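A.B. asks: For reference, the sequence and a predicted model appear below.
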Amino acid sequence: MDNINEEWLSHLQPSMIENAQGYQLDAYLMALEGWRRGLTLKWHVKDSEKFKDMRTWYVEKPGHLFSLSSKERVHYFFKTRGDLVSNGAVDIGKDKQQTKVHLEREGVRTPQGQELTQLESIDFAKEVANKVGYPVVVKPSDGSYGRGVFTNIGTEEDLENAINYIQKTLEINDIIIEEHIPGDEHRLYVVGDKVVGAMLREPANVIGNGENTVKQLIDIKNEQKKRNPRLVSCLIKQNPETRHFIEKQGYTLKSVLPEGEKLYLTDKSNISIGGDPISVTDELPQSVKDVAVAAVKAIPGLVHSAVDLIVDRSGDQVEGVVLELNPTAQIGGLVFPMKG
């Protein structure tokens, strides 16, 4: 938190974005930047003009569809995605298994694994996990916001519990079992041949000061997040899952954390559940950026996209291992990081 910059960007003053914060921020940022550059900005409603042919969702509420035009041309946008991205690319990006197939075909490293459906037995799932090699990751084939993602599973019992939760509690049939790659999770944003932004996604955490309890530290950090236009809707929740994770590390919400000690509150790095976006655009090795660019090129019709990847530093070289692509990505964490 030492490097927080609450001045942000000179053309994005708080009064301009007070009604477009959190997950609603992305379309506004894109539209505002086009308008700032002298383009004509027009907001649209569902199924108007070119949007009848574009993949969109949850657009009954205004503020997600817009166009930017000059004298020569006009382009249409759904949130952060422009009309040069094909519907086929969007469909592939939403399907984690199809994404893996395309990445592997083009030689882009991605975790090894296999897709399963509800029709396949738990015993078969255990065979797949043994083939992949523990620890494994279990996640829905089509999902977002970290919903139903279980990482670093080391036993058959935990594997079965995870699958039952996804398929029975969340009522999601198709899942992927894949190898667990150690490393830090990042989101890179690629436009054409260039990475234009990158952030480390650090799981929700607090740092002790020797005085405040864990609960108080969470409250303090949430107050800081409320001052960030993107993170105002991404507060750390003090729910049973959080409490259980804290207790596994020998603490409770009432514990006073020693000064300087960092306590992680979850093993999921999603910004939407309280994770910290930390800007690392200038720090990431070019080799990792090249992997992200190659991943986007592996999908036909994809000209810009977010790339979620693990930075694996366990070997002789730093490697990027692609987890998934998001053609309609949230960029608020890249523009308004927690640090950087």
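C.D. replies: Done, it's in.
A.B. asks: Every contact and neighbour count from this point should use C-alpha atoms.
C.D. replies: Fine.
A.B. asks: any idea which residue sits dead centre in this structure?
C.D. replies: Residue closest to the mean C-alpha point of the chain, counted by CA atoms, centre = their mean, is N270 at 5.5 Å.
A.B. asks: All the helices of the chain, residue numbers only.
C.D. replies: Secondary structure of the chain (DSSP state H): helices at 14-17, 25-36, 87-94, 96-105, 122-132, 156-164, 214-226, 240-248, 286-297, 332-335.
A.B. asks: ok, second structure coming up, stack it against the first:
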Amino acid sequence: MQQTFAEATWPTAFSSDIVRSAFGGGRLSSYCLALEAWRRGLEVTYTRADLHCFTIADGERRVAFDCSRPDSLTAAEDHARLDSKWESKRILGGRGIPVPRGVLITDTDLTDAQLAAHADAIGVPLVVKPASGSMGYGVSAGIRSVPDFISRYRHLVATYPDQAVIVEQHIEGDDYRVLVVGDRVVAATHRVTAHIVGDSVHTVDELVSRKTADRKANPYLSSGPTPRNDDTAALLDEQGLTWTSVPAAGRTVMLARNASSSLGGDTVDVTDSLPDAMAQAAVDAVAAMPGIHIAGIDFIHDPAGTGGFAILEMNSRPHIPLNMYPTHGTGPDVPRAMIDHFFPDSRRSGRVADDSLTLSLETVQQTLLARRASAVTLMPLPGHGLPARLEWTLPPVATTILRRLTRRKLLWRSAAHGVSGVLRRAKDGQVTVMLAAEDAAACRGFMDELVEIVREPFGLPAGVVLDDPVPWDGPVSVGFAVL
């Protein structure tokens, strides 16, 4: 089963409710991988307070990850070689893998004549970009004149004064991110430049606000709002529009020049329709880089014209949610593919209820931030998977204040019953309790104790009888919390 959102379908095992605590942040990749491993019964240990770095172990093998990158399996120099846009380009070109022709400029203090000579040698249109970096920052593409190239080059050098610069051929086509794990393409995404479509009713500003609201529901795109800046205003002006214009129905209005999803772009899953030649080039590219097990590979592809393609760059630590949470199409289950690769002897349990198991990492993060431990290993998931899941609603109470000692007693008794769950206190005095355990009897046994523990502080009458519980199908994490 999968979660469907608007025109997209996302993996049910990593639905928006399950990964909400990691929404939009750099830790979404690590969260999804750690969750997949933990559900399989593998040992997960966090080693850094930002929760980007963690290890997964099965008793025989231990792999240390930095987000999606298996650091312990690849030497630092191998990662650096892949992440170097120029070095990877040189290696791929030497293997006959298509890359744009270009030049690396390390001494960036060039005259206009020297820059013009580079432009003439490569030929317009051009791309100018920092030699390192990600997410489309600093990239100018589609430069069609030498004066424009010189202007954008000087702006880039002023913005990134310590960076070498790559000037290369601009190849017309669509932007693709292909994810390779081992020797297999596991996902491919077409990145579409940020835009809106008119409806003859709403202004540009209103349509942009609506699109930004839609993006906030996407676990990956929620941190990349639709652009609203001076560059956007200039691009609107080129299209004869302003923020208050009402575009005609069906008219496409461009909002950016770069297809990066972090700059407001959309994402379309094309895993099943990726041309065989591109898939093979992606696999060959990873094989050409020593020691690399996973890479995100950025292609430019011209499906409507020649059908040609070229690799623009590679990333050793790709954001796997980019592929998992498209705005259109079906997002592949990347964590499953990755853990299958690195721990092939592990398997999912096959229990449907496991899809709603999630991780609560606040205490882990607090412990690492306070430097009370250098590493924190998660409690393993009980073998039964907490199949009994029930929710109770208490009668309205006058106060929801609980002393620290009372809260601790609830934690102790929940552990004694083998029960996980949460007690939620709303500002209006409504209290709900969600419990999960091996069977309903364990849930009911702890619930009886819970009512006695909170009776006095909540002002519950003696002999209060609770309504029967209802099934709970929301997220479940191991442990008990009072919220």
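C.D. replies: Received the coordinates, thanks. This is a predicted model, so every value here is computed, not measured.
A.B. asks: related to what we said a few turns ago, the second structure: which residue goes with the residue nearest to the centre of the first structure?
C.D. replies: Using TM-score structural alignment as the criterion, N270 of the first structure maps onto S260 of the second structure.
A.B. asks: Report the contact partners of that match.
C.D. replies: When contacts are counted by CA atoms under 8 Å, 6 or more residues apart in numbering, S260 of the second structure touches M135, G136, R191, V192, T193.
A.B. asks: got it, and A31 of the first structure?
C.D. replies: Contacts of A31 of the first structure (CA under 8 Å, 6+ apart): L41, F66, S67, L68.
A.B. asks: Give me the aligned partner of it over in the second structure.
C.D. replies: So A31 of the first structure corresponds to A34, using TM-score structural alignment.
A.B. asks: As a quick check, tell me the outermost residue of the first structure.
C.D. replies: The first structure, CA atoms, centre = their mean, max distance from centroid: K71 (35.8 Å).
A.B. asks: Looking for the alignment partner of it in the second structure.
C.D. replies: The alignment partner of K71 of the first structure in the second structure, by TM-score structural alignment, is G59.
A.B. asks: Distance check, its match against V44 of the second structure.
C.D. replies: G59 of the second structure is 11 Å from V44 of the second structure, where distance means CA to CA, to the nearest Å.
A.B. asks: and what of D237 of the second structure?
C.D. replies: For D237 of the second structure, the distance to V44 of the second structure equals 52 Å [CA to CA].
A.B. asks: These two: which has the busier surroundings?
C.D. replies: V44 (25 against 12; other CA atoms under 10 Å).
A.B. asks: Setting aside sequence neighbours, what's the nearest residue to the more buried one?
C.D. replies: Closest residue to V44 of the second structure apart from its sequence neighbours, by CA to CA, 6 or more residues apart in numbering: I56 at 4.8 Å.
A.B. asks: what residues are up against that neighbour?
C.D. replies: Contacts for I56 of the second structure (CA under 8 Å, 6+ apart) come out as A34, A37, L42, E43, V44, T45, R62, V63, A64, F65.
A.B. asks: again, but for G208 of the first structure
C.D. replies: Contacts for G208 of the first structure (CA under 8 Å, 6+ apart) come out as V214, L217, V256, L257, P258, E259, G260, E261, K262, L263.
A.B. asks: Quickly name whichever of those residues is closest to C234 of the first structure.
C.D. replies: Nearest to C234 of the first structure among the contacts of G208 of the first structure is L217, at 15.9 Å by CA to CA.
A.B. asks: Longest helix in the second structure, please.
C.D. replies: helix 440-458.
A.B. asks: The first structure: matching residues for that one?
C.D. replies: Helix 440-458 of the second structure lines up with nothing in the first structure when matched by TM-score structural alignment.
A.B. asks: likewise stretch 125-136 of the second structure?
C.D. replies: Under TM-score structural alignment, the alignment places stretch 125-136 of the second structure onto residues 135-146 of the first structure.
A.B. asks: contacts for that stretch?
C.D. replies: When contacts are defined by CA under 8 Å, 6+ apart, stretch 135-146 of the first structure is touched by residues 94-97, 115, 129, 148-155, 159, 162-163, 166, 172-180, 268, 270, 272-273.
A.B. asks: filter those to the buried ones?
C.D. replies: For the contacts of stretch 135-146 of the first structure, a burial check counting by 16 or more other CA atoms under 10 Å picks out 94-97, 115, 129, 148-153, 159, 162-163, 166, 172-180, 268, 270, 272-273.
A.B. asks: Those in strands, which ones?
C.D. replies: Among these, the ones falling in strands (DSSP state E) are E115, F150, T151, N152, I153, I175, I176, I177, E178, E179.
A.B. asks: JSON lines for those, including distance to P337 of the first structure?
C.D. replies: Below are these laid out as JSON lines (distance: CA to CA, whole Å):
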{"residue": "E115", "distance to P337 of the first structure": "34"}
{"residue": "F150", "distance to P337 of the first structure": "25"}
{"residue": "T151", "distance to P337 of the first structure": "25"}
{"residue": "N152", "distance to P337 of the first structure": "27"}
{"residue": "I153", "distance to P337 of the first structure": "30"}
{"residue": "I175", "distance to P337 of the first structure": "31"}
{"residue": "I176", "distance to P337 of the first structure": "30"}
{"residue": "I177", "distance to P337 of the first structure": "31"}
{"residue": "E178", "distance to P337 of the first structure": "30"}
{"residue": "E179", "distance to P337 of the first structure": "29"}
